[in-house]
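Q: Here you go, sequence then predicted model.
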Amino acid sequence: MVEWKLSGFGDEIDDDPVVQCAVLQALGANHLELRSAWGVNVVDFSAKQLEQLAELLKSRGMAVSAIASPIGKVSVELPVQHELDRLERAIAAAQAFDARYIRIFSFYYQGEAELVRDAVMERMAALADRAAQAGVVLLHENEKDIFGDIPARVLDIVQTVNSPALRLAWDAANFVQVGVRPFSEGYALLRPYLEYLQVKDALLSDASVVPAGQGDGEVQRTIEALRDDGYTGFASLEPHLAEAFALGGFSGPAAFGVAARAFAKVLDHAGVVTK
């Protein structure tokens, strides 16, 4: 039996972490991917908020799969130190919740990608160096409008930085939204570095987000390949079914449940169970 760990973006359910936990546990998840709570992004939490949320999660038997930071969702023209400062706050959150992973991105830019490549690599290497010192692992998420949007540039980042503290989160929907067929065009290239799975799907025709297995993200093929490759990590629900915006998305409890049940069908067909 192949068993993965189910997680989800709690703030796609509700701002209230009590509701986040209740819905996730009702869907069979004992982990939460922490992006925000009480309407506050995780890198902006006060020490009191970190402590309060840690106590809440512990009381409900929940753990944090990853700190879903917004690091790297800024212009590459900002100084290196800008995101290093935010990384310090993300590291503090990871330590407060005993989380191994921090999600990051690879910077917005204007013009040709090759013109900003060196600046991107400088920033990604600096972030990875600090993460290695802190004993955490950064997960680069492919995302439209950033340098690492297509498989070739994602591979360039992870191979150029060449750090065990930088690995990849796979988001099929985000690949579809930049015209990529994820499994066919990216899986073989990126699998050696893939360490985390974001769960959503999208349509090539209009880039709209749909539940897993209902779009062009080749989710079923990807899940079966990961199963066969021995993947045993997290699968984190990020449905974006109600709205999406620069730093995240929202679904609400009902739509989040729709997304979870769709993904459960994909897993069931692949013979993968979650805990």
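A: Structure received.
Q: going forward, measure contacts and count neighbours with C-alpha atoms only.
A: OK.
Q: what's the nearest residue to residue 201 if we skip its chain neighbours?
A: Among residues not flanking residue 201 along the chain, residue 173 sits closest, at 4.3 Å (Cα to Cα, 6 or more residues apart in numbering).
Q: Identify the single longest helix in the chain, thanks.
A: Counting by DSSP state H, the longest helix found in the chain is helix 113-134.
Q: which other residues reach it?
A: 76, 80, 83-84, 87, 91, 106-107, 109, 137-138, 147, 157, 160-161, 163-166 (Cα atoms under 8 Å, 6 or more residues apart in numbering).
Q: Now which of those would you call buried?
A: 76, 80, 83-84, 87, 91, 106-107, 109, 137-138, 147, 157, 161, 163, 165-166 (16 or more other Cα atoms under 10 Å).
Q: For the residue of the chain most remote from its centre, give its distance to residue 233.
A: Farthest-out residue of the chain from its mean C-alpha position, per Cα atoms, centre = their mean: residue 115, at 26.5 Å. Distance, residue 115 to residue 233, using Cα to Cα, to the nearest Å: 35 Å.
Q: Ok, residue 205 next?
A: 31 Å.
Q: Next: residue 199.
A: Counting by Cα to Cα, the gap from residue 199 to residue 233 is 13 Å.
Q: More neighbours: those two, which one.
A: Neighbours were counted for residue 199 and for residue 233 using other Cα atoms under 10 Å; residue 199 has more, 25 against 16.
Q: structure B:
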Amino acid sequence: MFKKGIISDEISQDLRKAAELAYRYKLDGVEIRSVWEKGPHELTDKDIKEIKTILSDYNLDVCGISAPFFKCDIDDQRQIDDHIDILKRCIDLSYKLDVKFIRGFTFWSKGDFNSYFDRIVSKFETPIELLSNNGKILVLEFDPSVFATNAQKLVQVIKSIDSPFVKGLWDPGNDIYDPDGERPFPDGYNIIKDHMVHMHLKDAKKLPDGKVVATPIGLGEVEYEEHFSKLIEDRYEGYVVLETHYRPKHDLSESLLALPKGSAFSYLGYEASEDSLKRWQKIMDKIKRRKLG
């Protein structure tokens, strides 16, 4: 059975508040993104000590470091060097928080995926060396703002990199935003399932005018009841981590969706996350009843 978690700043910049909610809904872990207005690569030793104390108080593990690694311009070497430094700091953080997975991307989209493909893959040579020397795994996520916008493109990158230290992060909700129109389940899942070691959870729907809006879990276009049933059938034992991106009174801006961080991102996240946690549990209860009946 898979484990359950939530990304810290989807609830609050106050980690204790996030941990309390995670504990109340019997989650197993928290993924660290922005905490106290700082990204994971910006945390001080004092911050890290406080994170460990808080999560220990609520018996929660750190299930991942949600870094913004390689959300940068592929043609700007200074930005790339800065992001290599971000990866180094996140590797150091991963030791202190006893976690293996660090999240990464495939550079800001600025042209045709196929035209940039070889260049994208070549940029992972230094990260792979860092990861292999430290026994850490980079989990790559597809996203509408980067070159790999769906599972099919992401798997092409992962296969070409061909390293045990680079795996897939599956987020079916991101497929609703995919300009190519990849269907998240079963299509996207079947493409990525042999490469995925971590999963994010969000939902969304496309409006008649083509705009995509985030929704609470179960109210969008991702077929989560069937999907969770398949995860159980396939004996997926990694984490499924809530990253709702839904807010009850406003839509998050494109800039915050692209680079989530800080209080502006977390505003009303507690209410939105609790709503989705309740809906997620109802879906799991329905699956359980169906299996028993």
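A: Happy to help now that I have it. This is a predicted model, so every value here is computed, not measured.
Q: Superpose on the second structure and give me the mean offset of the longest helix of the first structure.
A: By mean Cα distance after the TM-score superposition for the first structure, the fitted helix 113-134 of the first structure averages 1.9 Å away from its aligned residues in the second structure.
Q: what's the next secondary structure element after that helix?
A: Following helix 113-134 of the first structure in sequence order, the next helix or strand is strand 137-141 (DSSP states H and E).
Q: follow-up on the earlier one: roughly how far apart are the residue nearest to residue 201 of the first structure and residue 228 of the first structure?
A: Residue 173 of the first structure is 22 Å from residue 228 of the first structure, where distance means Cα to Cα.
Q: the more surrounded of the two?
A: With neighbours defined as other Cα under 10 Å, residue 173 of the first structure and residue 228 compare such that residue 173 has more, 36 against 11.
Q: Does that one touch residue 197 like I think?
A: No - in this structure, residue 173 of the first structure is not within contact of residue 197 by Cα atoms under 8 Å, at 11.4 Å.
Q: What sits closest to the alignment partner in the second structure of residue 34 of the first structure if chain neighbours are left out?
A: Aligning on TM-score structural alignment places residue 34 of the first structure opposite residue 32 in the second structure. Of all residues not flanking residue 32 of the second structure in the chain, residue 65 sits nearest, at 5.0 Å (Cα to Cα, 6+ apart).
Q: Map that neighbour onto the first structure.
A: Using TM-score structural alignment as the criterion, residue 65 of the second structure maps onto residue 67 of the first structure.
Q: hang on, isn't the match of residue 34 of the first structure packed against residue 68?
A: No - if you go by Cα under 8 Å, residue 32 of the second structure and residue 68 don't touch, sitting 11.4 Å apart.
Q: Helix or strand: which one has the counterpart of residue 46 of the second structure in the first structure?
A: With TM-score structural alignment as the criterion, residue 46 of the second structure lines up with residue 48 in the first structure. Using DSSP H and E, residue 48 of the first structure falls within helix 47-59.
Q: Tell me the buried residues in the very next helix or strand once past that helix?
A: Remark: after helix 47-59 of the first structure, the chain's next helix or strand is strand 63-68, criterion DSSP H and E. Within strand 63-68 of the first structure, the residues that qualify as buried are 63-68, counting by 16+ other Cα under 10 Å.
Q: other SSEs contacting the helix of greatest length in the second structure?
A: Assignment by DSSP H gives helix 269-292 as the longest helix of the second structure. Helix 269-292 of the second structure makes packing contacts with helix 224-233 when contacts are defined by 3 or more Cα pairs under 8 Å, 6 or more residues apart in numbering; DSSP states H and E.
Q: can you name the residues of the first structure that the helix it packs on overlays?
A: Using TM-score structural alignment, helix 224-233 of the second structure lines up with residues 219-228 of the first structure.
Q: chain center to the matching stretch: distance?
A: For stretch 219-228 of the first structure, the separation from the chain centroid amounts to 18 Å (computed by Cα atoms, centre = their mean, to the nearest Å).
Q: Tell me which residues of that stretch come out buried.
A: 219-227.
Q: Name the SS class of the spatially most central residue of the second structure, please.
A: Closest residue to the average C-alpha location of the second structure: residue 200 at 4.6 Å, with Cα atoms, centre = their mean. Assigned by DSSP: H, G, I helix; E, B strand; the rest coil, the conformation of residue 200 of the second structure is strand.
Q: what about it, distance to residue 63 of the second structure?
A: On the measure of Cα to Cα, residue 200 of the second structure and residue 63 of the second structure end up 11 Å apart.
Q: Count the neighbours of the corresponding residue of the second structure for residue 191 of the first structure for me.
A: In the second structure, the residue matched to residue 191 of the first structure (TM-score structural alignment) is residue 193. Number of residues near residue 193 of the second structure (other Cα under 10 Å) recorded here: 17.
Q: now swap in residue 38 of the first structure and tell me
A: By other Cα under 10 Å, neighbour count at residue 38 of the first structure equals 13.
Q: Likewise for residue 245 of the second structure?
A: 25.
Q: Same question for residue 288 of the second structure.
A: Residue 288 of the second structure has 12 neighbours, counted by other Cα under 10 Å.
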